[in-house]
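S.K.: What follows is a predicted structure for the sequence shown.
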Amino acid sequence: MNERSEPTTGSAEPPADGGRMEAATEAFLAHRNLLFTVAYEMLGSAADAEDVLQETWLRWVKVDIAQVSDRRAYLVRITTRCALDRLRSLKRRKEAYVGPWLPEPLLTAPDVAEDAELAESLSMALMLVLETLSPTERAVFVLREVFDVSYEEIAAAVDKNLATVRQIAHRARRHVEARRPREEVSPSQARAALASFQRALETRNLQALLDVLAPEVVLVSDGGGVKQASPRPIIGADKVARFYLGGSAKVEAAITWDATLVNGNPAFIVRMDGEIDGVMAIQVEDARITGLYYVRNPQKLTRVASETTLTLR
């Protein structure tokens, strides 16, 4: 069965065979969390990932699933193609975005943090690296390196021959390896750095803040033109520390920093007078913070009130 020939838009007519619809629904629901994770890893947006799942469903119900030997692989293939289409349109949207763009943060359960491979792939730092890949490179990298999909299945999903897919995978892997964190950091190390950062902010201790920030730390804030945010990254421990201490001194509201898990990694939900102001994710190397990622855009904060289920399987 070739999914390539199926229409990509329009409403699906319910199959006449109720049993076929039931089987299609059962298969889709069984793999829904996986499909969402694939789409989110490719897009960095939960809203767009949900749209991709809707498109996947509309295509899936038109398939003669009796002819599909591996329903999981087939669904991943459809999701990948839909996500690739969406990724290309997202590129145009991001070019018009006001200020730096950060992935949409997701509140996640502890089991995501316990899966080191999944947690790393979902980290803000790595997802920003994935943003520097072309749409096809990102799809190939995510499917191969994160979800361990075979090259044969990836070739079918991205409509490339096997040799080309292997070349793309090699190029994407080399690109990501050159930019990803130099060492793996345990969740406990990340939590310790986060706690030190919080104490320094709450006590307004400049030296303590400088001690936990790496000299080359980068602060990226995303307000989307809706909330105030730095229009460009702030680089250097002294500049970042003074930005935070100087900014918080001007805020009259009561600020709280609630430790949680976002994208499978330790992070803060920042509240002002009890209302969510944003999400702060971090990157840690050598026990010091090298990256701070602050999402304030309200449109990107809809997934931090309840946990999102993510999975590699």
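M.R.: Alright, I've got the coordinates. Numbers count the residues shown, from 1 in each chain.

S.K.: hey, let's count contacts and neighbours off CA atoms from now on
M.R.: Noted.

S.K.: just the strands in the stretch 201-313 of the chain please.
M.R.: 213-222, 234-235, 255-262, 265-272, 275-285, 288-295 (DSSP state E, counting those that start in this stretch).

S.K.: quick one, the fourth one and strand 255-262 angle?
M.R.: Read that as strand 265-272. Orientation note: strand 265-272 sits at an angle of 150 degrees relative to strand 255-262 (axes from the mean of the first three to the mean of the last three C-alpha atoms, to 10 degrees).

S.K.: Repeat that for the longest one.
M.R.: Angle, strand 275-285 to strand 255-262, by the same axes, to 10 degrees: 60 degrees.

S.K.: and strand 275-285, which residues are buried?
M.R.: 276, 277, 278, 279, 280, 281, 282, 283, 284, 285 (16 or more other C-alpha atoms under 10 Å).

S.K.: circling back: would you turn the strands of the stretch 201-313 of the chain into JSON lines with distance to residue 168?
M.R.: Converted to JSON lines, these look like this (distance: least, C-alpha to C-alpha, whole Å):
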{"stretch": "strand 213-222", "distance to residue 168": "29"}
{"stretch": "strand 234-235", "distance to residue 168": "32"}
{"stretch": "strand 255-262", "distance to residue 168": "30"}
{"stretch": "strand 265-272", "distance to residue 168": "29"}
{"stretch": "strand 275-285", "distance to residue 168": "27"}
{"stretch": "strand 288-295", "distance to residue 168": "28"}
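
S.K.: for comparison:
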Amino acid sequence: MTSMLERRFRLLPEASGIDRLMAAEAFDDAIGLLAQNFVASHVAAPRSSAQFASQQRWLLSQAALTRHFRAAEVGGPGVSRRVIGHLAVQHNISSRNTAYAFFDEILKYRLVLPALEGSRAGEVVPAPEALPVLGGWYEVHLAALDCIDGGDRSIRFRSAPERLLPLLVPAIGDRLLASPEIRMPGPLYRIFAWSDAGGHLMDRLVAGIDRHASQPGGYLTDVRSITHLADFLALSRAHTSRKFAEAESIGGLGWNGRRGRSRIWISEGFYTEYAMAQAHKLIIFQEAFAEIEGRASKMNDEDCAVFS
């Protein structure tokens, strides 16, 4: 499949970082890598990956994780039910009641556990079983950046996740929560992003793009059945059908033949919105990884100065 952005962007000296990233030859490969890994994560750990599968849960998770790792570093207050409610309102993510329901759910399914003795009452920490999924989410974004520019960030992260994850999460979380592009993606993306497992619905469509098939104005996927897609993501068929109907009504997707008996296509506009949402995340990962490496390098230089 010819790169979408080869047709839409030309690299100019004044091009923004996002334009340069999206115009890269390997950008579409990086987007495919992300989508395929998000789908694989759902298969391997559906409960944990579900926290990244809708915009609201994902933002609540980022706020909570940022608070947790920053508190662990400085010994300040950690994450509790009350804190989750405060963060939700502070960052304009949801109501307190919605945040409390989110907290109750992740505690019920043991994605978080009560903090060790000596912590403040009601505080929780990520469950050990959830940490590999969390680390994998960060690592795949670094791998996507490496796919684009030939770097080795993911290898460096994989060599020391216990050291790098606590540094990377707050640096990325602050930027994600403050980014208007992250908070307000395009209209087609929003149809799915704010619904249960809507992110995974988009991931599965993008992961299923057939690069060898042509579809005027869009991309043909290997998805044929809404029912099978709903079952795969443990969603109701009615809910999934409503989301597809909304996207179809504004030209975001359709069938290349008889409905339900042919393959689903997504429009170039839909793909562009998905790709742009991922690109904004990747720029944030790029900046945050460079920041923590610069900080580590400065600390090493200072240590060397002390002993020289």
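M.R.: Good, I have the coordinates. Quick caveat, the model's predicted, so the values are computed rather than measured.

S.K.: Can you calculate the TM-score here?
M.R.: Overlay of the two chains. TM-score (TM-score structural alignment, normalised by the length of the second structure): 0.24; 139 aligned residues with a C-alpha RMSD of 7.2 Å.

S.K.: since we're on residue 27 of the first structure, how many residues are nearby?
M.R.: If you count neighbours by other C-alpha atoms under 10 Å, residue 27 of the first structure ends up with 16.

S.K.: no no, residue 138 of the second structure
M.R.: 18.

S.K.: Which parts of the stretch 151-300 of the second structure are helices?
M.R.: 153-159, 161-178, 180-183, 187-193, 198-207, 226-232, 237-249, 268-307 (DSSP state H, counting those that start in this stretch).

S.K.: before we move on, what about the first structure?
M.R.: When secondary structure is read from DSSP state H, the first structure shows helices at 18-43, 46-60, 71-95, 110-114, 116-122, 124-130, 135-141, 151-158, 162-177, 187-203, 206-212, 237-249.

S.K.: most neighbours per residue, which of these?
M.R.: Among the helices of the first structure, helix 135-141 has the highest mean neighbour count (mean count of other C-alpha atoms under 10 Å), at a mean of 25.

S.K.: picking that back up, can you say which of the helices of the first structure is nearest to residue 267 of the first structure?
M.R.: helix 187-203 (7.2 Å; C-alpha to C-alpha).

S.K.: and that closest one, what does it pack onto?
M.R.: Helices and strands touching helix 187-203 of the first structure, by 3 or more C-alpha pairs under 8 Å, 6 or more residues apart in numbering; DSSP states H and E, are helix 206-212, strand 265-272, strand 275-285.

S.K.: In CSV: those, plus distance to residue 199 of the first structure.
M.R.: As requested, those are arranged in CSV below (distance: least, C-alpha to C-alpha, whole Å):
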stretch, distance to residue 199 of the first structure
helix 206-212, 8
strand 265-272, 13
strand 275-285, 15
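
S.K.: which one of these lies closest to residue 176 of the first structure?
M.R.: Nearest of these (C-alpha to C-alpha): strand 275-285, 15.6 Å.

S.K.: Against which helices or strands is that closest one packed?
M.R.: In terms of contacts (3+ C-alpha pairs under 8 Å, 6+ apart), strand 275-285 of the first structure is packed against helix 124-130, helix 187-203, strand 265-272, strand 288-295.

S.K.: Adding distance to residue 257 of the first structure, write those out as JSON lines.
M.R.: Output for these, formatted as JSON lines (distance: least, C-alpha to C-alpha, whole Å):
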{"stretch": "helix 124-130", "distance to residue 257 of the first structure": "18"}
{"stretch": "helix 187-203", "distance to residue 257 of the first structure": "7"}
{"stretch": "strand 265-272", "distance to residue 257 of the first structure": "5"}
{"stretch": "strand 288-295", "distance to residue 257 of the first structure": "12"}
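
S.K.: Isn't residue 275 of the second structure up against residue 31?
M.R.: Yes: look at residue 275 of the second structure against residue 31 with C-alpha atoms under 8 Å: they come within range, at 6.5 Å.

S.K.: who has more neighbours, those two?
M.R.: residue 31 (26 against 23).

S.K.: what sits against the more buried one?
M.R.: Listed by C-alpha atoms under 8 Å, 6 or more residues apart in numbering, the contact set of residue 31 of the second structure reads 144, 275, 278.

S.K.: quick check, nearest of these to residue 205 of the second structure?
M.R.: Set against residue 205 of the second structure, the nearest of these by C-alpha to C-alpha is residue 275 (12.4 Å).

S.K.: Could you measure from that closest one over to residue 173 of the second structure?
M.R.: 20 Å (C-alpha to C-alpha, to the nearest Å).

S.K.: Looks like residue 203 of the second structure contacts residue 41 (just checking).
M.R.: No: checked against C-alpha under 8 Å, the pair residue 203 of the second structure and residue 41 is beyond contact range at 11.0 Å.

S.K.: hmm, back to that, wait, which of the helices and strands packed on helix 187-203 of the first structure is closest to residue 39 of the first structure?
M.R.: Taking those one by one with C-alpha to C-alpha, strand 265-272 is closest: 19.1 Å.

S.K.: got the angle between the closest one and strand 288-295?
M.R.: Going by the same axes, to 10 degrees, strand 265-272 of the first structure makes 50 degrees with strand 288-295.

S.K.: helices and strands around strand 265-272 of the first structure, which ones?
M.R.: helix 187-203, strand 255-262, strand 275-285.

S.K.: With distance to residue 169 of the first structure added, can I get those in a markdown table?
M.R.: Putting those into a markdown table (distance: least, C-alpha to C-alpha, whole Å) gives the following:
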| stretch | distance to residue 169 of the first structure |
| --- | --- |
| helix 187-203 | 28 |
| strand 255-262 | 28 |
| strand 275-285 | 25 |
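
S.K.: Nearest to residue 27 of the first structure, out of those?
M.R.: Closest to residue 27 of the first structure of these is strand 255-262 (C-alpha to C-alpha; 28.4 Å).

S.K.: Mind giving me the packing neighbours of that closest one?
M.R.: Packing contacts for strand 255-262 of the first structure, counted by 3+ C-alpha pairs under 8 Å, 6+ apart, involve strand 265-272.

S.K.: for the strand it packs on, which positions count as buried?
M.R.: 265, 266, 267, 268, 269, 270, 271.

S.K.: quick one, it and helix 187-203 angle?
M.R.: Using the same axes, to 10 degrees: strand 265-272 of the first structure against helix 187-203 is 20 degrees.

S.K.: contacts for strand 265-272 of the first structure?
M.R.: Applying C-alpha under 8 Å, 6+ apart, the external contacts of strand 265-272 of the first structure come out as 113, 119-120, 123, 187, 190-191, 194, 253-262, 276-282.

S.K.: Which residue, other than its chain neighbours, is closest to residue 215 of the first structure?
M.R.: residue 237 (5.0 Å; C-alpha to C-alpha, 6 or more residues apart in numbering).
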